[in-house]
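Chemist: Provided below for reference: sequence and predicted model.
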Amino acid sequence: MRIARWTHNGHVGEGFVIDDRVIGFADGESVTEILARGLEGAREAQERVLHQLRESEAPALLLADVALLAPLVPASIRDFVAFEEHVEGVSAGVEGKSHVAPEWYEAPTFYFTNPHTVHAPGQELRPPVTERLDFELELAAIIGAAPAVGESNLTATDAASVIFGYTIMNDWSARDLQAREMQVRLGPAKGKDFGTVLGPWIVTADEFEQYLDEEGFLQLRAEVRVNGELLGEDLISNMGWPFPELVAYASRNSRVISGDVLGSGTVGNGGCLGELWGRNQGLVPPPLKEGDVVAMSIEGIGDLVNRVGAPQAAPELPPARRRTRQRHRTHRGTA
């Protein structure tokens, strides 16, 4: 099943992509509601829509006639860093040598990014003012209904059962902003939270069973091109952990809920420019600029294409003020 959101003549539609058409859910349901019902609920919803199609009761639109939106409104977005090759390349650019910290191997690290700046397929990106704009090619898992055991401290087996489907994720990055703020031992923050693209649709997890290897890794080919030139290609199965283990880790002493998005982190072998800059010891290929077109594809899902627009300047803020560090207020007498 392919599940999408779209606009047509000023109206938002949510439903299934079937062949070259989009068909809204029966009874005006939303993607959020379908995710909460899990895969079985989605299959029932699809059967109702297919019945309506057979009876000519469901209005269908050509996919080519609608503008796709992000396929869901995320409850949250966790972004992992699960590809060792990506870490090797980026560290070479930051530290001058390729290095993977021993701590990386101990557990799948992630950060939370901004669910309020999710872009649509085909939407033009308005980046901040940056000298090092970058893309990041990722596969993202979408969480559906939780199992009977709940949403916390899941085993990998239980975690696999809450993965509703997958979509492509482009984690746009301003590397110069990111490098500055991460010197404070936090982040990334403003180097990341201006834009994440999800799409073009959610493909349900059952469609990927043929790609699973014996350890549960997805052997999907992933590619990224800039202005038609292939810059990166990898297999998703090169992740250090399969997706159920990422979900299980996210749920440790916490919760994963329907509508959560978990990014794999950037694939290796050119999944972002930052990795290539580290390996080439310079800005080769060059950072993204206005007019560049970034096209991502992942086997079994499709293509995600966006164009870089003009940068958007933000109001200036002053640097931190030096303070006296006094511990008591200065007493002021009354007149």
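Modeler: Perfect, thanks for sending it.
Chemist: rest of the way, CA atoms for contacts and neighbours
Modeler: Fine.
Chemist: Now do the helices in the stretch 51-200 of the chain.
Modeler: Secondary structure of the stretch 51-200 of the chain (DSSP state H, counting those that start in this stretch): helices located at 84-95, 156-162, 175-181.
Chemist: here's the one I want to compare it with:
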Amino acid sequence: MRIARWVDGADIGEGFVDGATVIPFPDGLRVAEVLAQGIDAASALFGRRDLAAARPLADVRLLAPLVPASIRDFVAFEEHVEGVSASVDGKSEVVPEWYEAPTFYFTNPHTVRATRDVVPIPETQRLDVELELAAVIGGVPGSDGENLDAASVAAHIFGYTVMNDWSARDLQSREMKVRLGPAKGKDFAMTLGPWIVTVDELEPYLDADGFLAVRAELFINGELIGDDLVSNMGWPFPELVMYAARNSVVVPGDVLGSGTVGHGGCLGELWGRRGALDPRPLEPGDEVRMVIEGVGEIVNVVGERVPAPVVPRARERSRQRHRSEVAGSPAGR
């Protein structure tokens, strides 16, 4: 099954992509509700779909396939870490801690874009993209999604979608020197789409170790920049979900990105390996196309830079500990 959201004239539709058509869910259900009910309930809904309500896919504009409850983005590809660390941090390395656990960061669920959107960008001179596969969490009867173990975790993966983690590498490099982030280097945009493909559709691509051996490709202005197999990630998706839920909780609608695939899944990796901005950073008007086998493709055009209010530098402060010691304070008058 493929699940999507779309604009059809003045209406927003949510339902199934069935061949070259879109069909609204029965009973006016929304994607969030279907995710919460889980994969078995979604299969039952698909059996009840109203073919008379179908609309040509070509006649609607796809939205992001869900409004995420949260977005965790992992860094699960060793080859990506090797390359991009040089361009962001100035040193190519994979620290020993990377191998101990599948590290992630939380990013902004409020700036999610759809395929075919023009994506406005901040005032960056090193705009980059990151090609990823993302898992979408669904509901499981009797489970609250907390502290999931290996035996139960896979059932919480409802499906997969393509992810582009847009990245301003110059902003990211500055803020990560403060030992936090990435923050504003990633805050402005994340593309998800074109739809959610349910987990059963990708089962034929599972290798003997439980990794998804689907091919991922990045094209910029029609040129193939990088390609990889998603099975090159250091942990399979159920282990990413298990780590996310460790002493925590995952809920329906959560999105978990794999991290950037290796072998040119982003420009930053190539900059680090080549020691130069080759290929050049993205500029307004550039087209970015990402394709993942068995899932689909997303296409975006880079929009114009959007100036933002200037934030002042930190002020030098006295480090006094009592108001009475500060000249002009009420207690000192």
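Modeler: Everything's here; your move. Because the structure is a prediction, the values reported are computed rather than measured.
Chemist: what TM-score do we get after superposing?
Modeler: Comparing the two superposed chains by TM-score structural alignment, normalised by the length of structure 2, the resulting TM-score equals 0.97, with 329 aligned residues with a Cα RMSD of 1.3 Å.
Chemist: for the helices of the stretch 51-200 of structure 1, which one sits closest to Leu69 of structure 1?
Modeler: Comparing the helices of the stretch 51-200 of structure 1 against Leu69 of structure 1 with Cα to Cα, the closest turns out to be helix 156-162 (23.5 Å).
Chemist: which part of structure 2 lines up with the closest one?
Modeler: Using TM-score structural alignment, helix 156-162 of structure 1 corresponds to residues 150-156 of structure 2.
Chemist: Name the surrounding residues that touch the matching stretch.
Modeler: For stretch 150-156 of structure 2, the surrounding residues in contact (Cα atoms under 8 Å, 6 or more residues apart in numbering) are 137-140, 145, 238-239, 241-242.
Chemist: out of everything not next to it in sequence, what's closest to Leu282 of structure 2?
Modeler: Distances taken as Cα to Cα, 6 or more residues apart in numbering put Leu127 closest to Leu282 of structure 2, at 5.2 Å, once the chain neighbours are dropped.
Chemist: number of nearby residues for the counterpart of that neighbour in structure 1?
Modeler: When structure 1 is aligned by TM-score structural alignment, Leu127 of structure 2 is paired with Leu133. Around Leu133 of structure 1 sit 23 other residues, with neighbours defined as other Cα atoms under 10 Å.
Chemist: how about Asp176 of structure 1, what's its match in structure 2?
Modeler: Residue pairing (TM-score structural alignment): Asp176 of structure 1 is matched to Asp170 of structure 2.
Chemist: number of nearby residues for that match?
Modeler: Neighbouring residues of Asp170 of structure 2 were enumerated by other Cα under 10 Å; the total is 17.
Chemist: which residue numbers in structure 1 go with the helix or strand encompassing Gly303 of structure 2?
Modeler: Here Gly303 of structure 2 sits within strand 296-305, counting by DSSP states H and E. Here strand 296-305 of structure 2 aligns to structure 1 at residues 302-311, judged by TM-score structural alignment.
Chemist: Run through who's touching the matching stretch.
Modeler: Counting by Cα under 8 Å, 6+ apart, stretch 302-311 of structure 1 makes contact with 121-130, 168, 199-200, 288-297, all of which sit outside it.
Chemist: How far away from the center of its chain is it?
Modeler: For stretch 302-311 of structure 1, the distance from its own C-alpha centre to the chain's C-alpha centre is 14 Å (Cα atoms, centre = their mean, to the nearest Å).
Chemist: cool, and stretch 35-50 of structure 1?
Modeler: Taking Cα atoms, centre = their mean, the mean C-alpha location of stretch 35-50 of structure 1 is offset from the chain mean by 24 Å.
Chemist: Just the buried residues of that stretch, please?
Modeler: Residues 35-39, 42, 45-46, 48-50 are the ones in stretch 35-50 of structure 1 that count as buried (16 or more other Cα atoms under 10 Å).
Chemist: From the rest of the structure, what touches it?
Modeler: Counting contacts by Cα under 8 Å, 6+ apart, the residues outside stretch 35-50 of structure 1 that touch it are 16, 23-26, 34, 58, 143-146, 162, 164, 204, 258-259.
Chemist: all strands for the stretch 201-333 of structure 2, in order.
Modeler: Secondary structure of the stretch 201-333 of structure 2 (DSSP state E, counting those that start in this stretch): strands located at 215-220, 223-229, 254-257, 287-292, 296-305.
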